[in-house]
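Enquirer: Below are the sequence and a predicted model; questions follow.
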Amino acid sequence: MASTDLTNMKEDQSRDGQETTSKVNKVSHDYNNLILSLPRENGCETQYMYFFHGFWCPSTLIQSVNSFQNNFHAKDSDIVVASIPKSGTTWLKGLAYAIVNRQHFTSLENNHPLLLFNPHELVPQFEVNLYGDKDGPLPQIDVSNMTEPRLFGTHMPFPSLPKSVKESNCKIIYICRNPFDTFVSYWIFINKIRLRKSLTELTLEESFERYCKGICLFGPFWDNMLGYLKESIERPDRVLFLKYEDLKEDVNFHTKRIAEFVGIPFTQEEENNGVIENIIKLCSFESMKEIEGNQSGTISGDIEKEFYFRKGEIGDWANYLSSSMVEKLSKVMEEKLNGSSLSFKVCA
């Protein structure tokens, strides 16, 4: 090769390298400017949380949320499990996975994935597992090759979901929980993560004040719930709205309801053969907590699987909140949920 050709090649490579570096620097510059422009509050599992696209989240999720919103292409057959954190997400993901895949795993013995993996591993979260911790618009999982119906999870409010999700005919199953129990579960969960990161624990009082102001992961909690409630009323064929307390009270009824909603109702033969009861048992809090796969290892790199299984009880908040706290959060709920059909028990 002539020396002139070699010189030209080196110059081209140099220009390409400079252009790549320039693009990376621009992305970093734009991202930093975006972060600086957002409302900021003291964080929970991270130092700060930012108000982005209508909800609070750490800076580490902003890029992945952007990628998800701009690049995900929903299919009409997709099924999305949505919730505010600590509202029964793990349970609902397990139920949804078992219901949708029951034809592939007719036996609930040792070969069932839920006996080997945490539900969050089987139903990936858009903003964490698919687009999190990765530069660029491509998801970490090849969603195009996922078996249909594809199952996903999200904590994002309905108005913040990508247009492709909101405008498709995919099914969304949303679960909410009494904000009293949600707060206590959230506070304990966050402190476990903070301790693992060698961070100082958050006091109950400071966390509670933030929560009442709506400053919590993917909150305000009332906006998160009301957005999906509104859509479930306007399009009941697209959004199924569940309450954790109702699911606990009659899990058999709501398991059948979920199956019908996603278009895979249980047959009479399945009911007679105890398929519904087997799924309920497999996905119960007690069963999932005892599974070896949930007693060790992490999810998303830094969250211990065992953190997802504490008590699963209704009303445990009464062991933590003072009467003045109960009064304050009750007033917040009365104000924010006023005019909706959504209500929760607020007495111990």
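Expert: Cool, got the structure.
Enquirer: use CA for all of it now, contacts and neighbours both
Expert: Noted.
Enquirer: does residue 50 sit in a helix or strand, and which one?
Expert: Assigned by DSSP states H and E, residue 50 belongs to strand 48-52.
Enquirer: Now that strand: buried residues?
Expert: 49-52 (16 or more other C-alpha atoms under 10 Å).
Enquirer: would you say residue 202 is within a strand?
Expert: No: counting by DSSP: H, G, I helix; E, B strand; the rest coil, residue 202 is located in no strand; its state is coil.
Enquirer: Without its sequence neighbours, what residue ends up closest to it?
Expert: Excluding the flanking residues, the one nearest residue 202 by C-alpha to C-alpha, 6 or more residues apart in numbering is residue 191, at 6.4 Å.
Enquirer: putting a second one here so we can go through both:
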Amino acid sequence: MERVEKVDDLGNSIVFKRWRGRTFDRDTRGNVGDQLKMIESFRCRPDDVLLCTFPRSGTHWVYNMARMIQTKNLQYSGTPEMMEFQDMKIIDEMKSPRMFHTHLSYPFIPEEAKKGQLKIIYVLRNPKDAACSYYTFLSKVENTSYSGNMDGYLNAFLSEEFIGSGGSWFTHTKEWNNAMTTSQHLKILFLKYEDLKKNLYQNILRIATFLEVDHEESFLKKVEQAVGFDNLKKEHTTTAGESELWRHLGDNGRMPIYKKGVIGEWKNMLTVAQNERFDKVYKDKMSDLAGNIDLVYE
């Protein structure tokens, strides 16, 4: 494992870990390799749910709505336990029904998950909004992994030298897409952030059906209200939003999760030149998946 700190000519700085040619978040536990081995061999339970997202793709939003459905409880659950960052013993000892999360790209999830031993919820957000939201997030936390302007950040995001969980947004998305297309064993629900914004209740119903949880419409409507952006943002300001694991990022571990929660914020953050550069890289890297991924940008 190599800890990498890159500084460009304008002083923009990015820090990440590199393991076997792959990039990982600086806060991935230990030397990365040992943590990935423990994740690979993690023993799953039939009622487990693994939430998988690239950073800033609706993680906390979907986690809380799915957790409410799973537990039949409208209580705010805060931040999920994340496999690459947490002591795996803590996740192993969680009471059933468990729900935990990872930003990891598909090759690094538990082997039993790949064999269908648990249910997976995978959420995809358009990369421009994900990138811009992540930039804002990194600018608000202490001990940030990126310090600098948007242009330097975009250079990193569009490359493979980014604060990833096994790869860039492009690698992450292609590997998950390939897994969903080719694997016959995955028990997976594919959600799009933009679809959730467009029709939240129908997707809450999809989650309940996927989790095989019997809920009346009246309860699911309450879930819809409970996970409204303003409600979650308010709940996050309470002690329920705090996390000891993330205390080094500031505010007692309460991460700046809830920004605006809208589609198309990238139009207010990217210049015309930056957007054109983004489109070119996307076309170069993702053209072979154009028919499989229908993204909404506004």
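Expert: Everything's here; your move. Quick caveat: nothing in here was measured; it's all calculated off a predicted structure.
Enquirer: what's the TM between chain one and chain two?
Expert: The TM-score (TM-score structural alignment, normalised by the length of the second structure) is 0.84; 281 aligned residues with a C-alpha RMSD of 2.7 Å.
Enquirer: ok, back up a step: closest one of the buried residues of strand 48-52 of the first structure to residue 209 of the first structure?
Expert: For the buried residues of strand 48-52 of the first structure, the residue nearest residue 209 of the first structure by C-alpha to C-alpha is residue 49; the value is 14.9 Å.
Enquirer: Okay, the aligned residue in the second structure for that closest one and residue 84 of the second structure: tell me how far apart.
Expert: Matched by TM-score structural alignment, residue 49 of the first structure corresponds to residue 16 in the second structure. Distance, residue 16 of the second structure to residue 84 of the second structure, by C-alpha to C-alpha, to the nearest Å: 14 Å.
Enquirer: repeat for residue 163 of the second structure
Expert: Residue 163 of the second structure sits at a distance of 13 Å from residue 84 of the second structure (criterion: C-alpha to C-alpha).
Enquirer: For the first structure, just list every one of the helices.
Expert: 3-37, 59-71, 89-100, 119-122, 163-166, 179-196, 204-212, 221-234, 244-249, 251-261, 268-272, 275-282, 285-290, 323-336 (DSSP state H).
Enquirer: if I pick the corresponding residue of the second structure for residue 156 of the first structure, what's in contact with it?
Expert: Mapped onto the second structure by TM-score structural alignment, residue 156 of the first structure lines up with residue 104. If a contact means C-alpha atoms under 8 Å, 6 or more residues apart in numbering, then residue 104 of the second structure has 52-54, 84, 164-166, 172 as its contacts.
Enquirer: Among the residues you listed, which pair sits farthest apart?
Expert: Across these, the longest distance by C-alpha to C-alpha is 15.0 Å; it joins 84 and 172.
Enquirer: When those two are compared, which one has more neighbours?
Expert: Shown here are residue 84 of the second structure and residue 172; by other C-alpha atoms under 10 Å, residue 84 has more neighbours (25 against 20).
Enquirer: Surely the more buried one and residue 31 touch.
Expert: No: judged on C-alpha atoms under 8 Å, residue 84 of the second structure makes no contact with residue 31 at a distance of 11.1 Å.
Enquirer: so what's the equivalent of residue 61 of the first structure over in the second structure up against?
Expert: For residue 61 of the first structure, the aligned position in the second structure is residue 28, judged by TM-score structural alignment. In this structure, residue 28 of the second structure makes contact with 17, 35, 84-85, judged by C-alpha under 8 Å, 6+ apart.
Enquirer: change it to 10 Å
Expert: When contacts are counted by C-alpha atoms under 10 Å, 6 or more residues apart in numbering, residue 28 of the second structure touches 16-17, 35-36, 82-86, 164-165.
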